[in-house]
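Visitor: Coordinates for the following, if possible.
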Amino acid sequence: MAGMSGRTARKVAVLMGGPSAEREVSLSSGRECAAALREAGYEVVALDAGPDLFTRLNDIHPDVVFNALHGRWGEDGCVQGVLEWMGLPYTHSGVLASSLAMDKTRAKMAFAAAGLPVVQSVIADRATVEAGHVLPPPYVVKPNNEGSSVGVYIVQAGANAPPRLSEAMPDVVMVETYAPGRELTVAVMGDRALCVTDIVTQGWYDYDAKYTVGGSRHVIPAVIPAEIAAACMEYALRAHQALGCRGLSRTDFRWDEERGLDGLILLETNTQPGMTPTSLAPEQAAQCGVSFPELCDWLVKDASCNR
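Guide: Coordinates of the predicted model:
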């Protein structure tokens, strides 16, 4: 079952919610996608993904599953494996690309092998991180397998003491050299990089900045030199391809203006970007003339299994 070309999807199950730290964001994405797909003419069943997912999908018999899950289990290859087993075409990336992208260390290894610019990072247990500086400050401490800037600590230059991590942080974390500069992002739709957005915030682009009203401002297209915009577009497409992504992805960058092209660093690729009409990837699609219902419709038609 390679894809939906040659057949028409009538019934779409939209997976949303789930048990991850990004449940609320996923519920928002799922509701918006379900509404857009109904507008596009599909019969839609919205499904809060839980332990009975297999049984409920068996009862629904959808033609396609629209994956609007975020975070662990929903974008790390787990639910993708269930859908592969069931033989159900689904949107966004497959098992391998999803698991690679969610594991920040292995994703960076793939990026580096593809010649993409990344910063130094190490994996360490929380006791080691709290005992002393694992890398010279400034550096960032974050979970190795969460998205949406969940649980990010920034240790500033000159900091005397290492961070004290919350109990919610996993026992093993990534410690990464801090990349200064502007926050840029590029969405990739199939084999096309869309455009560059400059994300303007007061401080770090953390969970609250992403999802709180007024937490950030999007400048689209970004007002940056043509050379930097072209590099962002090229790197995002190469990252998408290096991980083996399909459908829609979004790659985030930091750019230090003082260093020019050498100051452009690839942070990570998100295989399940936020899917509300004002989220970054749909916003870029709209900038390129693709409405939100059209984007959701395209994702359904691009859905596949075993690809």
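
Visitor: contacts and neighbour counts: CA atoms only from here.
Guide: Fine.

Visitor: if I pick residue 196, what's in contact with it?
Guide: Contact analysis of residue 196 by CA atoms under 8 Å, 6 or more residues apart in numbering lists 184, 185, 186, 187, 220, 221, 222, 229, 232, 233, 284.

Visitor: Neighbour-wise, which one of these leads?
Guide: Comparing the contacts of residue 196 on neighbour count, residue 187 comes out first with 30 neighbours (neighbours: other CA atoms under 10 Å).

Visitor: hang on, the earlier thing: Serialize the contacts of residue 196 to CSV and add fields for secondary structure.
Guide: CSV is the format used below for the contacts of residue 196 (DSSP: H, G, I helix; E, B strand; the rest coil):
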residue, secondary structure
184, strand
185, strand
186, strand
187, strand
220, coil
221, coil
222, coil
229, helix
232, helix
233, helix
284, helix
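
Visitor: for these, which one is nearest residue 73?
Guide: The shortest approach to residue 73 among the contacts of residue 196 belongs to residue 187, at 22.3 Å (CA to CA).

Visitor: got a list of what the closest one touches?
Guide: 193, 194, 195, 196, 236, 248, 249, 250, 251, 280, 281, 284.

Visitor: what about 7 Å?
Guide: 193, 194, 195, 249, 250, 251, 281, 284 (CA atoms under 7 Å, 6 or more residues apart in numbering).

Visitor: about what we covered before: now, among the contacts of residue 196, which is nearest to residue 104?
Guide: residue 185 (16.9 Å).

Visitor: Secondary structure element holding residue 12?
Guide: When elements are defined using DSSP states H and E, residue 12 is found to belong to strand 11-16.

Visitor: next one: that strand to chain centre, how far?
Guide: 19 Å (CA atoms, centre = their mean, to the nearest Å).

Visitor: end-to-end on stretch 143-154?
Guide: 13 Å (CA to CA, to the nearest Å).

Visitor: what's it in contact with?
Guide: Residues from elsewhere that reach stretch 143-154 (CA under 7 Å, 6+ apart): 71-72, 102-105, 139-142, 169-170, 173-174, 206-207.

Visitor: To compare against the first, here's the next sequence to fold:
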Amino acid sequence: MTLDLKIASIDPKAMGKVAVLMGGNSAEREVSATMSGPGVLAALQARGVDVLAFDPAQRSLHELQALGVQRAFIALHGRGGEDGTVQGALELLRIPYTGSGVMASAIAMDKITTKRLWQSVGLPTPRWVSLAKHQQQREQLMAVPDELGLPVFVKPPHEGSSMGATKVNGYSDMQEAVALAARFDSEVLCEEFIDGQEFTCAVLGQGEAAVALPVVEICAEQGNYDYQNKYFTNSTVYKVGQADPQWQAQVQQLVLQAYRVLGCRGWGRADLMLSRKDGRVYLLEMNTSPGMTSHSLVPKAAAAVGVSYEELCLWLLSQARLDSQS
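Guide: Now for the predicted structure:
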């Protein structure tokens, strides 16, 4: 199977002056500044795009206008890059940008709101409990495993890349896990742990024209796909498009539904679990500014359908727009 994105019809010069936004102030700054951002920058340069690197943590976004920037490729991850804030600033500056708009970015970055929306239309997601700051006393924490069972997954709802996340196996570990998550977020998400196989599935496009890329199975060492294994080791095995075709097609349709419900555009990547207990697929979260590192999953899935890293970057740039242009 190949995917024709009509790359040949994209004129790099027509993209105008482009800024690749990288770095930022989030907990995922290192990945953006040293891997995703430089990767996208080099790819666009190789395709003949007039492109520059721009770190919003070190320069005001207003400088983009003075530099004559006409499009922005958002290679930021986490808060300030993936949560609608930089998208809103670019809307005010009237600079088209890659990926989802303000509202979809903000919703997808909030795992609790995302789960509520998915549940409202009957999409499967693990059972969960949210703990506001005033609900994080010991007695309230001990009630969570009673409701969700053990193990339970505890994480900050506005972070990515497994930042601040803990798999809790016993009641005695709850307090420490919640305290860790609370360092990143005032609210804490406690989620039913789905024992099974982890998958991810990327989407390109918008609305009914959106297409799902091949499903990727993630086989991490000891089943621990944490921050270190995501970006800094080579021990994780990725099986791209190797699942049963009929099952894969069902997962792709589920992910397309999840993507459209949130109002995403441009691109995104859903993380999923296949439960050993009941054989169901559960949606975990939607990433609206996925990683673009050598270990990243969207480039791997795109390569499986004949789209190179450089082609993917150029196509994503060509899809840059403002909310008013959607």
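
Visitor: returning to what we had before: tell me which of the contacts of residue 187 of structure 1 persist in structure 2.
Guide: Conservation of those in structure 2, assessed by both residues aligned by TM-score structural alignment, their matches' CA atoms under 7 Å: retained contacts are 193, 194, 249, 250, 251, 281.

Visitor: Any chance of CSV for these, columns neighbour count?
Guide: Formatted as CSV, those follow (neighbours: other CA atoms under 10 Å):
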residue, neighbour count
193, 25
194, 23
249, 25
250, 24
251, 26
281, 29
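
Visitor: Need the residues you listed in a markdown table (columns: secondary structure and distance to residue 40 of structure 1).
Guide: Below are those laid out as a markdown table (DSSP: H, G, I helix; E, B strand; the rest coil; distance: CA to CA, whole Å):
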| residue | secondary structure | distance to residue 40 of structure 1 |
| --- | --- | --- |
| 193 | strand | 24 |
| 194 | strand | 22 |
| 249 | strand | 22 |
| 250 | strand | 24 |
| 251 | strand | 27 |
| 281 | helix | 19 |
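
Visitor: nearest to residue 271 of structure 1, of the residues you listed?
Guide: Of all those, residue 271 of structure 1 sits closest to residue 249, with 4.6 Å by CA to CA.

Visitor: Tell me the spacing between that closest one and residue 69 of structure 1.
Guide: Here the distance between residue 249 of structure 1 and residue 69 of structure 1 works out to 14 Å (CA to CA).

Visitor: which residue in structure 2 lines up with residue 42 of structure 1?
Guide: Under the alignment (TM-score structural alignment), residue 42 of structure 1 pairs with residue 49 in structure 2.

Visitor: Count the neighbours of its match for me.
Guide: Burial of residue 49 of structure 2 is recorded as 21 neighbouring residues (other CA under 10 Å).

Visitor: you'd agree it is up against residue 13?
Guide: Yes - shown here, residue 49 of structure 2 and residue 13 form a contact pair, counting by CA atoms under 7 Å, at 6.0 Å.

Visitor: What sits closest to the most centrally placed residue in structure 1 if chain neighbours are left out?
Guide: In structure 1, the C-alpha nearest the mean C-alpha coordinate belongs to residue 270, at 2.0 Å (CA atoms, centre = their mean). Closest residue to residue 270 of structure 1 in three dimensions, ignoring its sequence neighbours and counting by CA to CA, 6 or more residues apart in numbering: residue 250, at 5.2 Å.

Visitor: Which position in structure 2 pairs with the one you found?
Guide: When the structures are aligned by TM-score structural alignment, the residue of structure 2 matched to residue 250 of structure 1 is residue 269.

Visitor: who's in contact with that match?
Guide: For residue 269 of structure 2, the contacting residues are 200, 201, 202, 203, 286, 287, 288, 290, by CA under 7 Å, 6+ apart.

Visitor: How much space separates the third one from residue 137 of structure 2?
Guide: Okay, so that is residue 202 of structure 2. From residue 202 of structure 2 across to residue 137 of structure 2, the span is 38 Å (CA to CA).

Visitor: For the residue lying closest to residue 50 of structure 1 once chain neighbours are set aside, pull up the helix or strand it's in.
Guide: The shortest distance from residue 50 of structure 1 to any residue that is not its chain neighbour, by CA to CA, 6+ apart, is 5.8 Å, and that residue is residue 18. Under the assignment given by DSSP H and E, residue 18 of structure 1 is not contained in any helix or strand.

Visitor: Spit out the contact partners of the counterpart of residue 18 of structure 1 in structure 2.
Guide: Taking TM-score structural alignment, residue 18 of structure 1 has residue 24 as its aligned residue in structure 2. With contacts defined as CA under 7 Å, 6+ apart, residue 24 of structure 2 is in contact with 55, 56, 57, 76, 80.

Visitor: Weed out the non-buried ones from those.
Guide: Using 16 or more other CA atoms under 10 Å as the burial test, the contacts of residue 24 of structure 2 include 55, 56, 76, 80 as buried.

Visitor: Helices of structure 1, residue ranges please.
Guide: For structure 1, the helices identified by DSSP state H occupy 23-39, 53-60, 78-86, 95-102, 104-113, 126-131, 207-211, 226-243, 280-287, 292-302, in order along the chain.

Visitor: Could you say which one of those helices comes nearest to residue 163 of structure 1?
Guide: Of all the helices of structure 1, helix 126-131 sits nearest to residue 163 of structure 1, with 5.8 Å by CA to CA.

Visitor: And for that closest one, what's in contact with it?
Guide: Residues external to helix 126-131 of structure 1 that are found in contact with it (CA under 7 Å, 6+ apart): 162, 163, 164, 171, 172, 173.
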